[in-house]
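Return atomic coordinates for the entry below.
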Amino acid sequence: MITWCLWQRRNRIREKQPTWTLTEVALKAKELLNELLDVQQKILRDVQPRSPVRWNPPSEGMYKANFDGSIFSKLFLAGIGVVIRDAYGNVIAALSQKITLPHSVDLVEALAASRAVCFNRELCISKVEFEGDSQRVVTAINNQAPSKTMFGHVIEEI
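Here you go, the predicted model:
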């Protein structure tokens, strides 16, 4: 913290901006360190133990396409990822793609599923099992009735 404050002071002097005196540098460093420690203590929380998740291979002669979405709200972006593996767990192909932030997490997951389907078509892979972690999206895809969700248009496309 002291090094950072000294560096800031140096840059401000160089740019002819108002800065701290040398005695204030130590006080500012202490303030910043206390702020960091306060934030770190607040972040700590009880971790709930989860049952281990294992990837299960597809049936012999099949491929498995795993898809997932993630949100980067501060950047107003979302990410889509797809990994295609054979029955031995070997990665056949993978992709990641940034998209503009949709209005919901479910829509990000639905778009990831849609991209997984398109990616398989692009690779001419026909015997594929799809797997995602969003129960709402997977249920909507497997449902025979039209989806009346906000992401139903993507499900219909799939």
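
going forward, measure contacts and count neighbours with C-alpha atoms only.
Will do.

Please report the distance of the residue nearest to the spatial centre of the chain from A78.
Closest residue to the average C-alpha location of the chain: S70 at 3.0 Å, with CA atoms, centre = their mean. Using CA to CA, to the nearest Å, S70 is found at 6 Å from A78.

Mutual contacts of the two, please.
The overlap between the contact sets of S70 and A78 (CA atoms under 8 Å, 6 or more residues apart in numbering) consists of V108.

rewinding a little: ok, and the residue nearest to the centre of the chain, which helix or strand is that part of?
strand 63-72 (DSSP states H and E).

So which elements touch the next helix or strand after that strand?
Going down the chain from strand 63-72, the next helix or strand is strand 77-85, by DSSP H and E. The contact analysis (3 or more CA pairs under 8 Å, 6 or more residues apart in numbering; DSSP states H and E) places strand 77-85 against strand 63-72, strand 91-100, helix 105-122.

Recalculate using a threshold of 6 Å.
For strand 77-85, the elements it packs on are strand 63-72, strand 91-100, judged by 3 or more CA pairs under 6 Å, 6 or more residues apart in numbering; DSSP states H and E.

now what about the last one, what contacts it?
Right, strand 91-100. Outside strand 91-100, the residues that touch it by CA atoms under 6 Å, 6 or more residues apart in numbering are L77, A78, G79, I80, G81, V82, V83, I84, R85.

out of those, what pair is the most spread apart?
Greatest spatial distance among these (CA to CA): L77 and R85, at 26.8 Å.

Please provide the structure for the following sequence as well, for comparison with the first:
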Amino acid sequence: MWVFDKKFQSPSMLYKTATDDLEVFKQVGQMQKQQINETEVQLQARVKVLWELAVETFYKFNFDATYIQNDRIMGIGGVLRDHRGDAKMVLSAPKAHVPSAFHAECYALIQAMQLCHELRISNMIFEGDAKQVIDSINSNCVDCSWKG
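This next block holds a predicted model:
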């Protein structure tokens, strides 16, 4: 008789428990390997998004914002490039008392648009990564969802 975890078990029962636990351990290992392989396949299947030049006679202004929720502060940045990809201007600015990341992204776009307007630069393409902002701009509908 063997004692483990304050239970008396015979050697054959301990052996059976150990082999059952080993089988479960092997199955979990196989499941983990399968999950890792599936994740690698998913990563390989991701589409690479590459920046593209603007068509001739156009400029492209890439903008972005970062937002720190706890401090309610943000920073914006942007680059204006011509159709050859040459940087013509950069924009960066901090701002405090910002209510959300959506507001931060909107502010980045507005600043980019105002700068181009003030410099009388037309034939513009504005490009950012904030889907909600881009969808709102491209929509014909009034969207007040950002109000809550």
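
Give the aligned range of stretch 30-41 of structure 1 in structure 2.
Under TM-score structural alignment, stretch 30-41 of structure 1 corresponds to no residues of structure 2.

Now the longest helix belonging to structure 2: buried residues?
Within structure 2, and with DSSP state H defining each element, the longest helix by residue count is helix 11-45. By 16 or more other CA atoms under 10 Å, the buried positions in helix 11-45 of structure 2 come out as L14.

Work out the gap between the strand holding S70 of structure 1 and the centre of the chain.
9 Å (CA atoms, centre = their mean, to the nearest Å).

just stretch 148-158 of structure 1 next, same as before
Distance, centroid of stretch 148-158 of structure 1 to centroid of chain: 22 Å (CA atoms, centre = their mean).

Show residues contacting it.
For stretch 148-158 of structure 1, using CA under 6 Å, 6+ apart, the contacting residues are L107, S114, I141.

any idea which of those residues is closest to L37 of structure 1?
L107 (37.0 Å).

Map that closest one across to structure 2 for me.
Aligned partner of L107 of structure 1 by TM-score structural alignment: H103.

Might you report the residue contacts of L53 of structure 2?
If you count contacts by CA under 6 Å, 6+ apart, then L53 of structure 2 has H83, G85 around it.

Alignment lookup: it to structure 1.
Per TM-score structural alignment, L53 of structure 2 is aligned with P57.

Could you measure from its match over to N120 of structure 1?
Taking CA to CA, one finds P57 of structure 1 at 17 Å from N120 of structure 1.

Repeat that for W55 of structure 1.
19 Å.

Among those two, which residue is more densely surrounded?
Between W55 of structure 1 and N120, counting by other CA atoms under 10 Å, N120 is the more crowded of the two (19 against 8).

Translate that one into the numbering of structure 2.
N120 of structure 1 maps onto C116 in structure 2, by TM-score structural alignment.

Would you check how far apart its match and I134 of structure 2 are?
Applying CA to CA to C116 of structure 2 and I134 of structure 2 gives a distance of 18 Å.

picking that back up, so who does the match of N120 of structure 1 touch?
Counting by CA under 6 Å, 6+ apart, C116 of structure 2 has no contacts.

Same check on A78 of structure 1?
S70, I71, F72, K98, I99, L101.

Without its sequence neighbours, what residue ends up closest to it?
Excluding its sequence neighbours, the residue lying closest to A78 of structure 1 (CA to CA, 6 or more residues apart in numbering) is I71, at 4.4 Å.

which residues does the counterpart of the one you found in structure 2 contact?
Residue pairing (TM-score structural alignment): I71 of structure 1 is matched to Y67 of structure 2. Residues in contact with Y67 of structure 2 (CA under 6 Å, 6+ apart) are I73, M74, A101.

Mind putting these into CSV with distance to E23 of structure 2?
Formatted as CSV, those follow (distance: CA to CA, whole Å):
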residue, distance to E23 of structure 2
I73, 53
M74, 53
A101, 49
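
Shared with structure 1, which of the residues you listed?
Listed in the original numbering, the contacts of Y67 of structure 2 still in contact in structure 1 are M74 (both residues aligned by TM-score structural alignment, their matches' CA atoms under 6 Å).

What is the nearest of the contacts of Y67 of structure 2 to Q35 of structure 2?
Scanning the contacts of Y67 of structure 2 for proximity to Q35 of structure 2, where the rule is CA to CA, the winner is A101, at 33.2 Å.
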